[in-house]
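>>> Sequence and computational prediction follow.
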Amino acid sequence: MISILLVGNGNVATHLYTAFSKADSIAITQISSRNLEKIPSADLTIIAVSDDAIAEVSSKINNKFVVHTSGGCGISELKNKNNKGVFYMLQTFSKGKDFNFNEVPFCLEATTKKDQQLLSEVAKAIGQKIYTINSEQRKALHVAAVFVNNFTNHLYKIGNDICIEHKVPFEVLLPLIKETASKIASLSPEKAQTGPAVRKDKKTIKNHLDLLDTNQQEIYQLLTKSIQNSVD
């Protein structure tokens, strides 16, 4: 039985606690990051807090092995005195939205081989996709994730705004969104690219720009230029 202390109560911590609670090989305890006066000992302490709080929270923990769950922070952000590591899950987490941890990539980093093995064992207790990823690689992955997730979701928001303004249901776009996402499982994103920017349909591009507000026009033109530069 591996004992885990989970520090935090946000989206990531909530989903981790639920998953670990169902794992037979894990004994999980959860505390708030605001309640660090009496910290229980554990084989592994997972800090699931905001990036800006990692240094302060970790500096107050003396347990033997402490990891954070951030994709954007290096292992050096941890300020505890003992062994350090990272337990990063490359997924978007929202409270109230269930998902299968078996589909979640676990990107793990530790300073010793023994700790790396422990992290792998912990990850395998709730998931299947295990990767050894160092801090520089994880930083690049996190930036890539912002493009394919956060920025893409903002583009969904803009698309929804356009639909609302012109009184058409956003749900009409859902099959297209699903097909676009599934297509890149078998095609590279470059080969999967379609649309007026690739075809350089100047008339269509102008018609689109005439429908958009100033902010939307700037985003449309920037992305169109980027697409065209990538295929020239």
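That came through, no problem.
>>> CA atoms for contacts and neighbours, from now on please.
Noted.
>>> K81 reaches F65, doesn't it?
No: in this structure, K81 is not within contact of F65 by Cα atoms under 8 Å, at 9.3 Å.
>>> For stretch 12-21, buried residues please.
V12, A13, T14, H15, L16, Y17, A19, F20 (16 or more other Cα atoms under 10 Å).
>>> Looking at K81 and F65 now, which is surrounded by more residues?
In this view K81 and F65 are compared by other Cα atoms under 10 Å, and F65 has more residues nearby, 21 against 15.
>>> Identify the residue nearest that one in space, chain neighbours excluded?
N83 (4.7 Å; Cα to Cα, 6 or more residues apart in numbering).
>>> what's near enough to touch that neighbour?
Shown in contact with N83 (Cα atoms under 8 Å, 6 or more residues apart in numbering): K64, F65, V66, T111.
>>> can you pull out the helices in the protein?
Remark: helices assigned in the chain by DSSP state H are 11-21, 54-59, 113-124, 135-145, 152-165, 174-183, 189-192, 196-199, 202-211, 214-231.
>>> Put this next to the previous one:
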Amino acid sequence: MIRLSIIGSGNVAQHLIKAFIKSEAVEIVQVFSRKKEVLFPIIDPSKIISAFADLKRADLYIIAVSDDAIAEVSQQLPFQNRLVVHTSGAAPIDTLDSKNRRGVFYPLQTFSKNKTVDFSTIPMCLEAENTIDFDLLEKTAKSISKAVFAIDSEQRKALHVAAVFVNNFTNHLYQIGKDICDEHRVPFKVLKPLIKETAEKINALEPIDAQTGPAKRNDSGTIEAHLALLSNENQKNIYKILTQSIQNNGKKL
């Protein structure tokens, strides 16, 4: 059985704890959290610690904290030559202190505290400095997910940027859509079937083949009418940029 400890208590840490608790191949030795009470509903309080000096030996230590805190946390670990990984999509492997063996255990998904996720479908992007450590990460990942990939730091950085476009930016566009609906007293729920169909379409078509709308058709009359309707300059600028991007898509430079 793989013995691991998790350092952190945020969204990613909490979802990992819940996933590993269900795994028969993994034992959570400890969870480090400055605020123990946050984790009381999730794991046995006797496993929660708040001092690095209390960390017991484990096969793997997963640092699940904000990107800016990874280096500092890894430097504070009171041991050497053990396998320590972070869960960031953007931070390179060498963000971790070199006194320990280093790796990355990145679940490519958006996490919210009150939203349950099916970890078996989440892509796990792994990186390690040697084959033995990678094999351990792979076994750990496969205990909770059916989608495991070897992804180096440069590839992961590109994936993270792509994820910002398809997730964070897309969600922001949902908010703009809701703002427009609210301004004109239209219920946003009218758009939800369209949002669902657009997302599901990607399972059958390439994005370029799924593209529709006035920009794709070069329907200048509709585009001008939309711009005239928008009262918010930021919304107008975003509309223009995205319209131009769609129209330029596929053109040779």
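Structure received. On a predicted model such as this, the values are computed, not experimentally measured, just so you know.
>>> Dump the helices of structure 1 to a markdown table, plus distance to L90 of structure 1.
Listed next are these as a markdown table, based on distance: least, Cα to Cα, whole Å:
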| stretch | distance to L90 of structure 1 |
| --- | --- |
| helix 11-21 | 11 |
| helix 54-59 | 18 |
| helix 113-124 | 13 |
| helix 135-145 | 8 |
| helix 152-165 | 16 |
| helix 174-183 | 17 |
| helix 189-192 | 19 |
| helix 196-199 | 30 |
| helix 202-211 | 34 |
| helix 214-231 | 25 |
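>>> just so I know, which of these lies nearest K38 of structure 1?
Closest approach to K38 of structure 1 among the helices of structure 1 is made by helix 54-59 (13.1 Å; Cα to Cα).
>>> neighbouring contacts of that closest one?
S33, I47, V66, H68, E77, L78, K79, N80, K81.
>>> how about a cut-off of 7 Å?
Here helix 54-59 of structure 1 makes contact (Cα atoms under 7 Å, 6 or more residues apart in numbering) with S33, E77, L78, K79, N80.
>>> Going by neighbour count, which of these comes out on top?
L78 (24 neighbours).
>>> what do we get in structure 2 for A144 of structure 1?
In structure 2, the residue matched to A144 of structure 1 (TM-score structural alignment) is A162.
>>> Tell me how far its match lies from F169 of structure 2.
10 Å (Cα to Cα, to the nearest Å).
>>> Equivalent analysis for I144 of structure 2, please.
Distance, I144 of structure 2 to F169 of structure 2, by Cα to Cα: 28 Å.
>>> the more surrounded of those two?
Neighbours were tallied for I144 of structure 2 and for F169 using other Cα under 10 Å; the higher tally belongs to I144 (24 against 12).
>>> List the single closest residue to the more buried one in space, sequence neighbours excluded.
S120 (5.6 Å).
>>> Test my guess that that neighbour contacts S145.
Yes: counting by Cα atoms under 7 Å, S145 is a contact partner of S120 of structure 2 at 3.8 Å.
>>> residues in contact with E103 of structure 1?
By Cα under 7 Å, 6+ apart, the contact list for E103 of structure 1 reads K129.
>>> Show me what it lines up with in structure 2.
Using TM-score structural alignment, E103 of structure 1 lines up with T121 in structure 2.
>>> ditto for S50 of structure 1
Under TM-score structural alignment, S50 of structure 1 pairs with S66 in structure 2.
>>> next one: L187 of structure 1
By TM-score structural alignment, L187 of structure 1 lines up with L205.
>>> What's the separation between its match and K196 of structure 2?
With Cα to Cα as the criterion, L205 of structure 2 and K196 of structure 2 are 15 Å apart.
>>> Quick check: the gap between the residue nearest in space to the middle of structure 2 and T116 of structure 2.
Central residue of structure 2 (Cα atoms, centre = their mean): Q109, 3.7 Å from the mean position. Note on Q109 of structure 2: its distance to T116 of structure 2, by Cα to Cα, is 12 Å.
>>> Also A128 of structure 2?
Separation of A128 of structure 2 from T116 of structure 2 (Cα to Cα) stands at 29 Å.
>>> Comparing the two, which residue is more hemmed in?
A direct count of neighbours by other Cα under 10 Å for A128 of structure 2 and T116 places A128 higher, at 25 against 10.
>>> so what's the more buried one closest to, chain neighbours aside?
Here the residue nearest A128 of structure 2, using Cα to Cα, 6+ apart, is G103, at 4.2 Å.
>>> what's the neighbour count on that neighbour?
29.
>>> In structure 1, what sits opposite it in the alignment?
That one, G103 of structure 2, aligns with G85 by TM-score structural alignment.
>>> Who are the contact partners of its match?
So G85 of structure 1 contacts V66, V67, H68, I75, E109, A110, T111 (Cα under 7 Å, 6+ apart).
>>> Taking the residues you listed together, which two end up most distant?
Once Cα to Cα is applied, the contacts of G85 of structure 1 give H68 and T111 as the farthest pair, at 13.2 Å.
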